[in-house]
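Asks: What would the 3D arrangement of this be:
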Amino acid sequence: MEYIPVLVLVISFICLLAIGTPVAWSITISSLLTMLVTIPAMPAFTTVSQRMATGLDSFALLAIPFFVLSGELMNKGGIAHRLIAFAKTLVGSFPGGLALINVIAAMLMGAIAGSAMASASAMGSILGPEMEKEGYSKEFGVAVNITSATTGLIIPPSNVLIVYSLASGGVSIAALFLAGYIPGILTGLFLMIVAAIWAKKKKYNVGKRSTLKQVFSTFIDAVPSLLLLVIVIGGIVIGIFTATEASAIAVLYTLILGFIYREISFKNLPEVLLNSASTTAIVMLLIGASMSMSWVMSYENIPQNISSLLLGLSDNPIVILLIINLLLLFVGIFMDMTPAVLIFTPIFLPVVTKLGMDPVQFGIIMVLNLCIGLCTPPVGSVLFVGVGVAKTSIQKVIKPLIPLFLAMIFALFLVTYFPQLTLWLPSLFGF
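Replies: Prediction:
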């Protein structure tokens, strides 16, 4: 009898996804059906709707709409062009120079905007045609763009790390932000190595070496954009303001910057606000639905049962972490990142803490793991954005994607089994 709620939850969720029900509604309906197994209809409906509402009642979540808005302002404000120009002077003369520019610019853009889809859209529309002009295959350019766009979800400020902080019961957002730097940069570095090897093998064109004057000029042009990172992260780490307050400052700063660059005007502000509101609504609905499912699973003791099952399989931390990583990789293929973090953090976090892992490290492992899922069908949102911008097909992109996937998995392996890669910076600043 105790396994019936679990079966109802899993089977109903999978069936709803299979028939094309939106993820948020699949989560909500399967949670409701699970509650109906154990309690009457009226309390079940009331409980699920109440948990959706209370799940959104968090001060930390206010940061998400602000960061979404600042990301939208950056996308429209000409920041991507300046970051690409700066990256071009740094690595344009290396093998696969344009691919390396894509990775570095995506890391900078993603870190500033905190959105993988915004980064994939901006880099794809600006760099995609240029790469084709220089003789790069369209599919290779798309593969590099898709995978590099996800690095901005690990390098702070990141909305997903804020969601993980909520799901984990209050892990420090500042510590998570600091912990994301080295894994994010490491992932980007591995992607660059693979891209350079692929480009050399295919004998793609190499750009001209930039002069010191050109590097300095593009750097000065990009400084106002890069300064946002210093203001936001520096302010959070030093303790001048919280992550939520930092997100509001980011909006104000990017708005002023957009007007200074003359890329944003009062005329296109309504469109920016509407796009931000639409994205925020989708994210918040997913969060509310996922919080209701998390509560239902807790009520039915599902996390405790899975924890006991995993710890019963082996007492070797290496084996358990490998199993969790494989499960998360599988989950990432079928589920969007936000609900996956909210649903599976309460399940796996107790397991890894019993093994002695720091919750901050596990947060980075989980996000890095699910970033790979964003690049894979059938639910890979970044994959669809990248393919859509380039006007190509998923089937054609798969081949050049595989070595880049392996680079991301190798980065995940290092982050999983070498804790100092994530914990060194937080410990340096006393977190």
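Asks: alpha carbons only for contacts and neighbour counts from here, please
Replies: Noted.
Asks: Report the buried residues of the helix or strand containing Met52.
Replies: Element membership for Met52, per DSSP states H and E: helix 41-55. Under the neighbour-count criterion of 16 or more other Cα atoms under 10 Å, helix 41-55 has 44-45, 47-49, 51-53, 55 buried.
Asks: any chance of those residues in a markdown table, plus distance to Ser276?
Replies: Below are those laid out as a markdown table (distance: Cα to Cα, whole Å):
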| residue | distance to Ser276 |
| --- | --- |
| Ala44 | 33 |
| Phe45 | 30 |
| Thr47 | 30 |
| Val48 | 27 |
| Ser49 | 25 |
| Arg51 | 25 |
| Met52 | 21 |
| Ala53 | 21 |
| Gly55 | 21 |
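Asks: So which of the residues you listed is the closest to Phe86?
Replies: Gly55 (41.5 Å; Cα to Cα).
Asks: OK, contacts around the closest one?
Replies: Neighbouring residues of Gly55 by Cα atoms under 8 Å, 6 or more residues apart in numbering: 287-288, 291-292.
Asks: Could you do Leu108 as well?
Replies: Taking Cα under 8 Å, 6+ apart, one finds 83, 152, 226 in contact with Leu108.
Asks: Does the first one touch Met107 like I think?
Replies: The reference is to Leu83. No - Leu83 is beyond contact range of Met107, at 9.8 Å (criterion: Cα atoms under 8 Å).
Asks: For the two, indicate the residue with more neighbours.
Replies: Using other Cα atoms under 10 Å, the more surrounded residue of Leu83 and Met107 is Met107, with 28 against 25.
Asks: Distance check, the more buried one against Ala411.
Replies: According to Cα to Cα, to the nearest Å, Met107 stands 15 Å off from Ala411.
Asks: And this one, please, so the two structures can be compared:
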Amino acid sequence: MEVISIILLFVSFFGLLGYGVPVAYSIGISTTLTILLNIAFLPGITTVSQRMTTGIDSFSLLAIPFFVLAGELMNQGGVANRLINFAKSLVGSLPGGLAYVNTLAAMLFGAISGSAVAAASAIGSVMTDRMEDEGYPRPFSAALNITASTTGLLIPPSNVLIVYALASGGAASVAALFIAGYLPGILVGVALMVVAAVIARKRKFASGERVKLSTVWQDFRKAFFSLLMLFVIVGGIVKGIFTATEAAAIAVLYALILGFAYGAITMKQLPKIILASAKTTAVVMFLICTSMAMSWLFSFESIPQLMTDFLLDTVSNPILIFLLINLTLLVVGTFMDMTPAVLIFTPIFLPVVVSLGMDPVHFGIIMVLNLCIGLCTPPVGTILFVGAGVAKISVSKVIKPLLPFLGAMVFVLMLITFFEDIALWLPRAFGL
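Replies: Prediction:
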């Protein structure tokens, strides 16, 4: 019966996905069908309902709607232009400087807003036209913006790292994950800049004008309070002043004050901003509900233990196992949204890597980076479609210029996988 349940679960899930059913519904329906194979109808439906409800009954998850709202306020609050101008004053004078500006601004905005979609939309809508005016092809600009926007999912505050902390069952704390994300996120950004530099030299893209130190200082002052949010939120969590959820609430208040101070948000706009963030939160929470029900089913059917035993018995080389897990997550990321992927595959793979001596925090960063790459690839790459849409070009035109940047991300993924200090040095330094 155990084998039949597993087959039914995965066949129904992938079958529904292939038929075009939304991910959350695919997860919920396949989970319900599998439970009904083992339990009578009424108790089975009750069990699914209970697991969906208790799955989001978590204080830590309250951080998500707050961070979503803070990101929406930042998106509307004039932060993007200030960050772009600051980034341009720092690196815009280098050969191919606007490519570095695009990357750096996307990293900063993604980190502050906690949303790759917001970063791709806000930075892409401004930078694509600016770069085209200076001779950069739109597909190149879009490809760079798409990949750079994902760095905000590694650099805290990041909603997906909070979701992983929940899925790990307490094996990895939010504070440790937040600190661990800094170096890998920065490393991805640097790798993208290196690729952009090579392409810029080859194609002889224009350099920007040199700016005076006074201009750099002026742009820094304008962006200062936006950048300060990172230190307030993450510093408060690490120092134990407040939890991730309390930090998220503070982020909302901070973003609101900043928006009013910049004159970019009015009381009249607030209902629209709150409604937009509520819609995003509803989608994310429904995904978490159904994914948590499926995660419980995995435990009920002992799937994590079966997977651990199978991999350890079949493949004796730990390096090969890590490569297989990375490859699986890369494939998963191409067709599944990040939140359900984290909730579904963490209980399956975490016991395997822990049994091989990998730290849960280290694996969390590896998993998120894998899925970040998936966000940039077809057929379901959310950021790919957002970035192409903002740049007003077809997805097919972005694919070719996207490849070298994806290659850089995969290279960093391999470094982080096999050199754990990249992810764990900072958490250990802070005693987390």
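Asks: What does the superposition give as a TM-score?
Replies: The TM-score (TM-score structural alignment, normalised by the length of the first structure) is 0.99; 431 aligned residues with a Cα RMSD of 0.8 Å.
Asks: quick one: which of the contacts of Gly55 of the first structure sit in helices?
Replies: 287-288, 291-292 (DSSP state H).
Asks: For my notes, please list those in TSV and give distance to Asp358 of the first structure and neighbour count for each entry.
Replies: Shown next, in TSV, are these (distance: Cα to Cα, whole Å; neighbours: other Cα atoms under 10 Å):
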residue	distance to Asp358 of the first structure	neighbour count
Ile287	24	26
Gly288	27	26
Met291	23	26
Ser292	26	27
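Asks: what ranges do the helices span in the stretch 301-432 of the second structure?
Replies: Ranges of helices in the stretch 301-432 of the second structure, per DSSP state H, counting those that start in this stretch, are 303-314, 318-335, 338-355, 360-375, 382-391, 395-418, 421-429.
Asks: Out of these, which is closest to Leu144 of the second structure?
Replies: The nearest among the helices of the stretch 301-432 of the second structure, by Cα to Cα, is helix 395-418 at 7.1 Å.
Asks: excluding its backbone neighbours, what's nearest the residue positioned nearest the centre of the first structure?
Replies: With distances taken as Cα atoms, centre = their mean, the residue of the first structure nearest its centroid is Leu153 (3.3 Å). Nearest non-adjacent residue to Leu153 of the first structure, counting by Cα to Cα, 6 or more residues apart in numbering: Gly114, 6.0 Å away.
Asks: so the one you found touches Pro157, yeah?
Replies: Yes - at 5.7 Å, Gly114 of the first structure counts as touching Pro157 under the criterion of Cα under 8 Å.
Asks: what's in contact with stretch 404-417 of the first structure?
Replies: So stretch 404-417 of the first structure is contacted by 143-144, 147, 183, 186-187, 190-191, 194-195, 318, 321, 361-362, 365, 368-369, 372, 421-422 (Cα under 8 Å, 6+ apart).
Asks: so how far is the first residue of stretch 375-383 of the second structure from its last?
Replies: Where stretch 375-383 of the second structure begins and where it ends lie 5 Å apart, using Cα to Cα.
Asks: now what about that stretch, what contacts it?
Replies: 116-117, 120, 146-147, 149-150, 333-338, 374, 384.
Asks: returning to that earlier point: of the helices of the stretch 301-432 of the second structure, which is nearest Leu258 of the second structure?
Replies: Closest among the helices of the stretch 301-432 of the second structure, using Cα to Cα: helix 382-391, at 25.4 Å.
Asks: what comes up buried for that closest one?
Replies: Buried residues in helix 382-391 of the second structure (16+ other Cα under 10 Å): 382-391.
Asks: Mean deviation, that helix versus the first structure?
Replies: Following superposition, helix 382-391 of the second structure is found to deviate from the first structure by 0.8 Å on average (mean Cα distance after the TM-score superposition for the first structure).
Asks: residues in the first structure aligned with that helix?
Replies: Counting by TM-score structural alignment, helix 382-391 of the second structure pairs with residues 381-390 of the first structure.
Asks: which residue packs closest to Pro339 of the first structure, ignoring adjacent ones?
Replies: Ser290 (5.2 Å).
Asks: show me the contacts for the one you found.
Replies: Counting by Cα under 8 Å, 6+ apart, Ser290 of the first structure has contacts 24, 27-28, 52, 339, 342-343.
Asks: Please tabulate those residues in JSON lines, including the columns distance to Ser210 of the first structure.
Replies: Formatted as JSON lines, the contacts of Ser290 of the first structure follow (distance: Cα to Cα, whole Å):
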{"residue": "Ala24", "distance to Ser210 of the first structure": "49"}
{"residue": "Ile27", "distance to Ser210 of the first structure": "52"}
{"residue": "Thr28", "distance to Ser210 of the first structure": "54"}
{"residue": "Met52", "distance to Ser210 of the first structure": "54"}
{"residue": "Pro339", "distance to Ser210 of the first structure": "44"}
{"residue": "Leu342", "distance to Ser210 of the first structure": "46"}
{"residue": "Ile343", "distance to Ser210 of the first structure": "48"}
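Asks: which one of these is nearest Val206 of the first structure?
Replies: Distances from Val206 of the first structure to those, taken by Cα to Cα, are shortest for Pro339, at 42.0 Å.
Asks: Tell me which residues touch that closest one, please.
Replies: 286-287, 289-290.
Asks: Just the terminal-to-terminal distance for stretch 44-64 of the second structure.
Replies: Note: stretch 44-64 of the second structure ends 29 Å apart using Cα to Cα.
Asks: quick revisit: OK, contacts around the residue nearest to the centre of the first structure?
Replies: 110-111, 114-116, 159-161, 367, 371.
Asks: how does it look with 10 Å?
Replies: 107, 110-111, 113-116, 159-161, 180, 184, 364, 367-368, 370-371 (Cα atoms under 10 Å, 6 or more residues apart in numbering).
Asks: Same question for Leu69 of the first structure.
Replies: Neighbours of Leu69 of the first structure in contact, by Cα under 10 Å, 6+ apart: 63, 75, 113, 247-248, 250-252, 254-255, 272-277, 279-280.
Asks: of these, buried ones?
Replies: 63, 75, 113, 247-248, 250-252, 254-255, 272, 276-277, 280.
Asks: Nearest to Lys354 of the first structure among those?
Replies: Among those, and counting by Cα to Cα, the member closest to Lys354 of the first structure is Ala63, at 30.8 Å.
Asks: Many thanks, have a good one.
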